[in-house]
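Participant: Provided below for reference: sequence and predicted model.
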Amino acid sequence: MTVRPAGHKALLAAASAQFAERGYHAVSIREIAAAAGVSLSALYHYYPSKQALLAALLHEGMDDYQARCAEALAEAGHDPARRLAAVVGATVRYRAERSEASLMLMNEARALEDEERERYRARQREASDRFRQPIDAGVAAGIFTTPYPDDVRRSIIASCNAVAQWYRPDGPDSLDDLVEHNIFLAYTLLGYERRTPTSKVRQLSRARADDY
């Protein structure tokens, strides 16, 4: 079992907040220690450099995201549409619930040094493949009819990732609604004709139809 120093959670939280808000290069290791209320010697004992701290945060965030996807996929069965919905749902929830970590995952990996950056990029490719695999399977099975699966995959991922930038829990849509909206949009882009709109989407569609 790893022994954590007092204030370790505060240290990681402070680094995450500073990197997400100001960017890796604008933040000093001294500022992180001060924000966390720990000494520099305590910080350096566990993280010998700002690079090591960034890498630890990025991998922790990716570990959490991948675990959420794996759990969702384990419940989805083998149907490509259900598996894609599972990944979309897990991604949207992660981006909404851990927006700070998400912004770091998306924006600060470029600050890693070469060897660590390539290791992290391999994990990013693995995350992208979680979308690619059900899409390719659905195209092969003929249930996804888009002629542009790679473009659609990138659009779906971009839509899910953008949630970290704009979603607010006190906004007009619940997180469950947001998940369902993104799944419906993904199915629409893929040309999945057997998609079932959410109850809210059906209500909006009927309301719009009544306007004509």
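Facilitator: Perfect, thanks for sending it.
Participant: please make it C-alpha for all contacts and neighbour counts, starting now.
Facilitator: Will do.
Participant: strands of this structure, start to end?
Facilitator: In order along the chain, the chain carries no strands (DSSP state E).
Participant: so who does residue 193 touch?
Facilitator: Going by C-alpha atoms under 8 Å, 6 or more residues apart in numbering, residue 193 touches 143, 144, 187.
Participant: show me which of these is closest to residue 165.
Facilitator: Residue 165 lies nearest to residue 187 out of those, by C-alpha to C-alpha, at 22.8 Å.
Participant: what's the neighbour count on the closest one?
Facilitator: Residue 187: 25 surrounding residues under other C-alpha atoms under 10 Å.
Participant: let's bring in a second model and compare:
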Amino acid sequence: MENKDSKSEMIKSMAFRLFLDRGYDATTIRMLSRAAGVEAPSIYHYFGSKKGLFYAISESYLEDYQELLKESMKHWGADPMNQILGFVKFAVWYTMNHIDETKFYLRYRLFWPAELSEDMEKHFHKTNDQKEDLLRDAIRVCIETGSCKVDEQTAYRSLINFVDSCTFNIIFSNWRPDEQELIETWQLFYQSRIKLGKGDFEL
């Protein structure tokens, strides 16, 4: 007999695919129950609502992301530039190895369904705060030591834009850099936007 955990995980797995491919608004409880092979009351029993199911899915992968990031951080050392580069490497690795999860995040981080709009910022804040705290702490040290010639906010936004550019190129342009290519790309970005604080950079 299928236990509660396996049934709820199966529902989440099928719902993830529907939410990713069709979108939240276009996915109904009826579609979800058909895809998962369960009666609609089972979905309400485990998750309370479609919204509850959505948040259960996104919370699962956000927690996985946070744990993977924490594990990666153990290998970056205390040097702030190594920490920033470590985050860039992690972001690229994660995207290449978790394409669907990244697409899901981007879809619902950038285009919130109306039903979820009041909760989405709060829902994603822990992951966003984790990344922002990490980068800003490293940037402040780089500014103090002279390895960063721009102000904290400019450096932070530039780094986020760089990581976003990497993410979009992996997903939409099938970019698959090896470590050497990624480091070379990072060095070009760092020299133009962080160290010298001038010039344009296009990935």
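Facilitator: Yep, it's here. Fair warning: this is a prediction, and the values are worked out from it, not measured in the lab.
Participant: hmm, back to that, reformat the contacts of residue 193 of the first structure as JSON lines; add distance to residue 34 of the first structure.
Facilitator: Shown next, in JSON lines, are the contacts of residue 193 of the first structure (distance: C-alpha to C-alpha, whole Å):
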{"residue": "143", "distance to residue 34 of the first structure": "55"}
{"residue": "144", "distance to residue 34 of the first structure": "52"}
{"residue": "187", "distance to residue 34 of the first structure": "47"}
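Participant: which of those sits closest to residue 133 of the first structure?
Facilitator: Nearest to residue 133 of the first structure out of those is residue 144 (C-alpha to C-alpha; 12.4 Å).
Participant: okay, the residue mapped onto that closest one from the second structure and residue 82 of the second structure: tell me how far apart.
Facilitator: Aligned by TM-score structural alignment, residue 144 of the first structure pairs with residue 148 of the second structure. According to C-alpha to C-alpha, to the nearest Å, residue 148 of the second structure and residue 82 of the second structure sit 13 Å apart.
Participant: repeat that for residue 130 of the second structure.
Facilitator: Residue 130 of the second structure is 17 Å from residue 82 of the second structure, by C-alpha to C-alpha.
Participant: kindly report the same for residue 99 of the second structure.
Facilitator: According to C-alpha to C-alpha, residue 99 of the second structure and residue 82 of the second structure sit 25 Å apart.
Participant: related to what we said a few turns ago, which one's more surrounded, residue 148 and residue 82 of the second structure?
Facilitator: The residue with more neighbours, out of residue 148 of the second structure and residue 82 and counting by other C-alpha under 10 Å, is residue 148; that gives 22 against 14.
Participant: the first structure: helices as residue ranges?
Facilitator: Ranges of helices in the first structure, per DSSP state H, are 8-22, 29-36, 40-46, 50-74, 80-97, 99-107, 114-141, 149-166, 175-190, 199-210.
Participant: residues contacting the fourth one, please?
Facilitator: The contact list for helix 50-74 of the first structure (C-alpha under 8 Å, 6+ apart) reads 12, 15-16, 28-29, 47, 83, 86-87, 90-91, 94, 101-102, 104-105, 109, 112-113, 116, 120, 123, 127.
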